[in-house]
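K.L.:
below are the sequence and a predicted model; questions follow.
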Amino acid sequence: MLVVKINDLKKMFVTRTVFEQLDAAIAWGEKVAIVGPNGVGKTTLLKMLTGEETPDDGAVVWDPQLDRQRVGLLTQQIQLRDGETVREYVRGARPELLAVEREMRQIETRMSKDISREITAEELVSRYGTLQERYEELGGYTFDSELERVLKEAGVAPEVWETELTAASGGQKTRAQLAKLLLGEPQVLLLDEPTNHLDAETMDWLEAVIRGFAGTVVTVSHDRYFLDRTATRILELSPRQLRSYPGNYSAYQEQKELERRTQQALYQKQQVEMQHLEELIGMYKTWYIRAHNAGGGNKKRTKGHISRMRNKEKQLERLQAARVEQPKEAQSIQLSFNSSEKLGNRLFLVEDMAVRFGGRTLYEEVNFAVERGERIALLGPNGIGKSTLLKVLTGELVPAAGTVNVSPQVRIGYFGQEVERLNPENSILEEVLELETLTQTEARTVLAGFMFRGEAVFKKVGTLSQGEKCRVAFVKLYFSGANVLVLDEPTNYLDIPARQRVEQALQNFPGTLLLVSHDRYMVQRLATQLLLFTPGRVTHFAGGWQAWQEHQERRRYTPEDLQRQEQRMILQLELSRLAEKLDNPHSRPEDRELAAAKLTLVQGQLRALS
């Protein structure tokens, strides 16, 4: 039924309360994502679920039927042991199997030597037979082939398997962790930023694994596209609450906007009521003072005025006690551009281009054109040459063969270089005003749109975090007068609110975009054309990210596969809806009982599909 309940959880660091009064329930088979601003305690909450962190109050209660050894945690910090290879690390997924295997090897060694008097050969053979049976039960004879299959599926190349884990890249370590988790046959997966350092192909694989996983998944991630593809319920973490929203990340965003509009309407209605009451109070007070000053008047009328005034004052007090807070304004960046500039239609023309480093050819016979106003995303694995192509287009590198023609009217703004050019001694405001295209008022308005409000604009650039520096660099680039923006991973180090600001600004940009990004949600929203990188080739796709994904799925899956995926997603959404009803303390007992019966039925249907 329910795999875990979070009851009145509280966590403090020294004297600071990270969060408190957290309550939630998660059902078997759910795919839940935890979202919230940086620093709110999402990773801490995951660690509490595993028992790695202890709450200062409250409790995490797991289903007694759960094998706690089969709760798998993927973290941003992997524990490394000197000399341990990638293969050895992943083999650690089955500790009982490895213990049986070690004892078998020890007995084999002893049996190959003289047998001691204390333990007869018969006893050793008997023990070996028992271990051999257990080894077979645990899948020992197929374990290494299974391990190699999972390593390949996780994107860990065979040449990396015998490499020491300490020498592996960030992406290889993440993939090794994923392979180890899945080999451990978990019932519950807890994933902390699982898509960090992964290329698109491995992320596709991970999404498919999670969607088809029969157990429960709880994810913390800034990857909104990943959450759209895997989550069926969102838990929004704030310092005093875990709020539940059914559906994926996009559905959560829509519900949040509806909440904001509803709260704004309630706030405005209450303000009107309060103003009306204040006017009535003032009117009755004026009438009372006039009647009182007139003297000898009608005492009954005077008392009536004061009685009505006090009645309205009590009504106003009740309204003020139940005051509706004014919601924060919806994220909006108002930008205007001078559109009088005349550009030709074709800005770049690449013909028969080849790029080589030493004796290695990155790609050759590359042909494509970039037209005015197009938004092109460059997609492919890490290290395949996407950033190199951007440098060729900007003139920083020269191709080994072919031609790259650039319109003389093109003015390029290159994000990959802007952060390095910031002056650490300048304040944020001084840095932006160096552009001379914005007044101080305009600069402060724009900076507020990128979450530098009030006194924050006077902070020194040198004291900023990497994410804050990226925001400043983006503002400078955006208003630099460039008509072509070349963006190399512009959302690295940015949290979700900052990414949304960048996206909105780029949607309003009237020029041309060339974009390299692992943020598939941003690519989906912005790109109208794709350049697809494979070893030795660059292919143009005349469509956006969604069209490309649908094209790939039609090639990868049969109609029956796609139908099963759709059935599974519908059932998982229904599962989360029922779990949310069970989790709601205001649900009527009869509604909870009905939801529990339906939830058990849906869980059975999901197991059958998996």
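P.N.:
Perfect, thanks for sending it.
K.L.:
hey, let's count contacts and neighbours off CA atoms from now on
P.N.:
Fine.
K.L.:
by residue count, tell me the biggest helix in this protein.
P.N.:
Using DSSP state H to define each element, the chain has its longest helix at helix 249-294.
K.L.:
strands of the stretch 301-450 of the chain, residue ranges please.
P.N.:
Ranges of strands in the stretch 301-450 of the chain, per DSSP state E, counting those that start in this stretch, are 346-357, 360-371, 375-379, 401-406, 412-414.
K.L.:
contacts for the shortest one, please.
P.N.:
Looking back up the chat, that one is strand 412-414. The contact list for strand 412-414, computed with C-alpha atoms under 8 Å, 6 or more residues apart in numbering, reads 394, 477-478, 480, 482-488.
K.L.:
circling back: for the longest helix of the chain, packing partners?
P.N.:
When contacts are defined as 3 or more C-alpha pairs under 8 Å, 6 or more residues apart in numbering; DSSP states H and E, helix 249-294 packs onto helix 224-230, strand 241-246, helix 299-321.
K.L.:
mean neighbour count and distance to residue 35 for those - can I get that in JSON lines?
P.N.:
Shown next, in JSON lines, are those (neighbours: other C-alpha atoms under 10 Å; distance: least, C-alpha to C-alpha, whole Å):
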{"stretch": "helix 224-230", "mean neighbour count": "21", "distance to residue 35": "10"}
{"stretch": "strand 241-246", "mean neighbour count": "20", "distance to residue 35": "10"}
{"stretch": "helix 299-321", "mean neighbour count": "15", "distance to residue 35": "31"}
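K.L.:
hold the first one in mind and look at this next one:
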Amino acid sequence: MMIQCKNIQKYHGAELVLSDITIDIRAGEKVGLIGRNGCGKTTLFHLLKGNESPDQGQISIRKGARIGFLAQVPTETVNNTVYDELQKSFALPIEWQVRMSELERWMAAEPVHTGNQSDYDQWLQEYGRLQEKFEEAGGYEMDATIDRIASGLGIPVEQYDRLFTSLSGGEKTKVGLATLLLENPDVLLLDEPTNHLDMSAIEWLEQFLLSYMGTIITISHDRYFLDHVVTKVIEIEDGEAISYHSNYSGYQKEKEARLLQQFADYQEQQKKIKKMQESIKQLIDWGNRSNPPNPAFHRRAASMQKALDRIQKLKRPILERKSMDLQLQQEDRSGKQVLMISKLSKSYGNRTLFHNLNETLRYGEATMLLGNNGSGKSTLLKLILDQESPTSGEVTIGSRVSIGYLAQEQTPQGGKQNVLQYFKEEVGMEEGEARGQLARFLFYGSDVFKDVHALSGGEWTRLRFAILMYMMPNLLILDEPTNHLDIDSREALEEALEEFSGTLLAVSHDRYFINRMARKIWVLEQGELHVVAGNFEDYKEERAKLATNHSQGITTNSSIDTKDAGDTKKSSKASDKRNSASSLVSWESQIAKAEDELQQLDHQMLNPEISRNADQLFLLQQERDEIQQQLDTLYEQWMNAE
């Protein structure tokens, strides 16, 4: 057993957060910890890490087990670069490396010159010991391991020299996650690890965690991630923990069956209690009616009352808990063409984000905008909202279009407004009505007097949805709307959007949300906008087909317009064009082959057996560098030929 918690109780001030937590987690288990926002999941993590102590109960963790914790907001280290942060997990090997370099310098001098053979022998012995420890700790493949993890999570090499404090919240989370994975602890505590990761990074993380040998406990509301990674779900509800030995889909079925059984048991017990109460009442009545009164009836009634008091009363199970009451309606219907993108390009200096985008968003469509971090999704939204100007081309908003925009932003800092004041000011509503509206979004009682800047991510998103609902737009533009929302709130959002008759354009990496909501997918990739009809499963199918074609060396070229003003030119020039086109096809074929080889090498290097073998990893890295160099040359020749 890796972790045991028995009857854990924890207060925050006067508020009881965890009332009776009893869980067992075995070595190597992959556990998903779920529950509503504020139910105490992060508090339990702090107890397991040792940052806090329980007020009651006992926590047992296997002796000598190393625990790594990824917080939602990583701690900052002043003056550290990104690479300094990534190297933290190799602190001891780096110390040994420095000492080994020092010993190498000393031993470079001949014993004759030093005049002390015994010192030389001691240095040699120490160097041998350090070298052995350095090799066991993975010191020789340190740089390759850092590059592998960083690349998988989408941390570019260009970012290594940047100060950690200068990164955005999402970038800091990625670096914190990479640092934790490099530490390779016995127990991984991950708090919302998929927040701020793009889809390719999430998929890479899933594969990494599936092959991870240690114990994993993850707080997550990403239902696809929970389905793919965890084998056990622990739900915290009303301060107690309930375990389900399955992934998220299995948990849903098992929980539904358990609740129905609990409700049936509760009803059966209530019938029994009611029958006993009626019998007690009848016995007392009979005893009182007797002339003279019969004490035997009273004794039987008292005995039955004692039996009733000894019955352990079952709690009435809550079959459906309250979630935010989001009802999205449009004040006025827009025209058929909601959004027209024509020959749209955007560049920052020498860097081109995208070029010549053309697409139309029509009324009633639910479209998801996908792409890796840095592909230009947020920039495209800003162009649509007229918050930035395009380098060329235009975005045209259709007639009678009213936009409701939910940005991916932090709570406002510096202001002293509470939730009620902020909501009243945004929507222009009287206090009584405003409190009623906020209650629909789970802000009850004193919750409305919380400072806005102190709200959690989930609370801030719920407040913004409350404001958005009041605006009644007919075009919803949502940037990562499910981030920080718990599963119940995500499901409430999905149900509201399914009922919404207007138009939806959303940026999201939540695959479950995309699969349920999307009818069309825009993929922003390598500066181009590709369109896939359908949901996430259709997108995966399309991507798998492209990958298969790519691996077989089949390339689908854009149609070439052969008509131009040079039809009257000499036949020799036409021949040159054919030769040029032939060269392009040849280069494209070579590029496809080189990319395929790189992909195969990357898969080999991710293999745990190979990644632990320094010599094999070094050879593979050398081979990869050579192919990458060839690929860069091919790209350059291909671009020049075009």
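P.N.:
Good, I have the coordinates. The shown structure was predicted, so the numbers you read here are calculated from the model rather than taken from an experiment.
K.L.:
can you calculate the TM-score here?
P.N.:
TM-score of the superposed chains, computed with TM-score structural alignment, normalised by the length of the first structure, equals 0.74; 545 aligned residues with a C-alpha RMSD of 4.4 Å.
K.L.:
returning to that earlier point: between the contacts of strand 412-414 of the first structure, identify the one with the most neighbours.
P.N.:
Most neighbours among the contacts of strand 412-414 of the first structure, by other C-alpha atoms under 10 Å: residue 486, with 25 neighbours.
K.L.:
is the aligned residue in the second structure for that residue part of a helix or strand, or is it coil?
P.N.:
Aligned by TM-score structural alignment, residue 486 of the first structure pairs with residue 477 of the second structure. The local conformation at residue 477 of the second structure, judged by DSSP: H, G, I helix; E, B strand; the rest coil, is strand.
K.L.:
state the helix or strand in which the most centrally placed residue in the first structure lies.
P.N.:
Geometric centre of the first structure, nearest residue: residue 222, 2.1 Å, by C-alpha atoms, centre = their mean. Secondary structure from DSSP states H and E places residue 222 of the first structure outside every helix and strand.
K.L.:
is it true that it touches residue 193?
P.N.:
Yes: between residue 222 of the first structure and residue 193 a contact is recorded at 7.0 Å, counting by C-alpha atoms under 8 Å.
K.L.:
contact partners for the residue mapped onto residue 344 of the second structure from the first structure?
P.N.:
Aligned by TM-score structural alignment, residue 344 of the second structure pairs with residue 353 of the first structure. With contact taken as C-alpha under 8 Å, 6+ apart, residue 353 of the first structure is in contact with 364-367, 399-404.
K.L.:
once you drop chain neighbours, what's closest to residue 353 of the first structure?
P.N.:
residue 402 (4.0 Å; C-alpha to C-alpha, 6 or more residues apart in numbering).
K.L.:
before we move on, back to that, just flag the most distant two among the contacts of residue 353 of the first structure.
P.N.:
Farthest pair in the contacts of residue 353 of the first structure (C-alpha to C-alpha) is 367 and 400. Separation: 14.2 Å.
K.L.:
tell me which of those two has more neighbours.
P.N.:
For residue 367 of the first structure versus residue 400, neighbours defined as other C-alpha under 10 Å are more numerous around residue 367 (17 against 13).
K.L.:
and the equivalent of the more buried one over in the second structure, how far from residue 395 of the second structure?
P.N.:
Aligned counterpart of residue 367 of the first structure in the second structure: residue 358 (TM-score structural alignment). Distance, residue 358 of the second structure to residue 395 of the second structure, using C-alpha to C-alpha, to the nearest Å: 9 Å.
K.L.:
any idea how far residue 530 of the second structure is from residue 521 of the second structure?
P.N.:
To residue 521 of the second structure, residue 530 of the second structure is 8 Å away according to C-alpha to C-alpha.
K.L.:
the more surrounded of the two?
P.N.:
With neighbours defined as other C-alpha under 10 Å, residue 530 of the second structure and residue 521 compare such that residue 521 has more, 24 against 15.
K.L.:
secondary structure of the more buried one: a strand, I assume?
P.N.:
Yes: under three-state DSSP, residue 521 of the second structure sits within a strand.
K.L.:
could I get the contacting residues of whatever residue of the first structure lines up with it?
P.N.:
Mapped onto the first structure by TM-score structural alignment, residue 521 of the second structure lines up with residue 530. Residues near residue 530 of the first structure by C-alpha under 8 Å, 6+ apart: 376-379, 540-545.
K.L.:
now, which of those residues sits nearest residue 208 of the first structure?
P.N.:
Residue 208 of the first structure has its nearest neighbour among these in residue 545, at 17.6 Å by C-alpha to C-alpha.
K.L.:
what does that closest one align to in the second structure?
P.N.:
Aligning on TM-score structural alignment places residue 545 of the first structure opposite residue 536 in the second structure.
K.L.:
correct me, but that match touches residue 514?
P.N.:
Yes: counting by C-alpha under 8 Å, residue 536 of the second structure does reach residue 514; the two are 5.8 Å apart.
K.L.:
all strands of the stretch 451-600 of the second structure, in order?
P.N.:
According to DSSP E, counting those that start in this stretch, the stretch 451-600 of the second structure carries its strands in the segments 475-479, 503-507, 520-525, 528-533.
K.L.:
how about the helices in the stretch 451-600 of the second structure?
P.N.:
Using DSSP state H, counting those that start in this stretch, the helices of the stretch 451-600 of the second structure run over 457-471, 487-499, 511-517, 536-551, 571-606.
K.L.:
and the longest one, what does it pack against?
P.N.:
Think helix 571-606 of the second structure. In terms of contacts (3+ C-alpha pairs under 8 Å, 6+ apart), helix 571-606 of the second structure is packed against helix 536-551, helix 614-641.
K.L.:
may I see these organised as CSV, with mean neighbour count added?
P.N.:
CSV is the format used below for these (neighbours: other C-alpha atoms under 10 Å):
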stretch, mean neighbour count
helix 536-551, 15
helix 614-641, 14
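K.L.:
including distance to residue 5 of the second structure, could those go into a markdown table?
P.N.:
A markdown table is the format used below for these (distance: least, C-alpha to C-alpha, whole Å):
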| stretch | distance to residue 5 of the second structure |
| --- | --- |
| helix 536-551 | 39 |
| helix 614-641 | 39 |
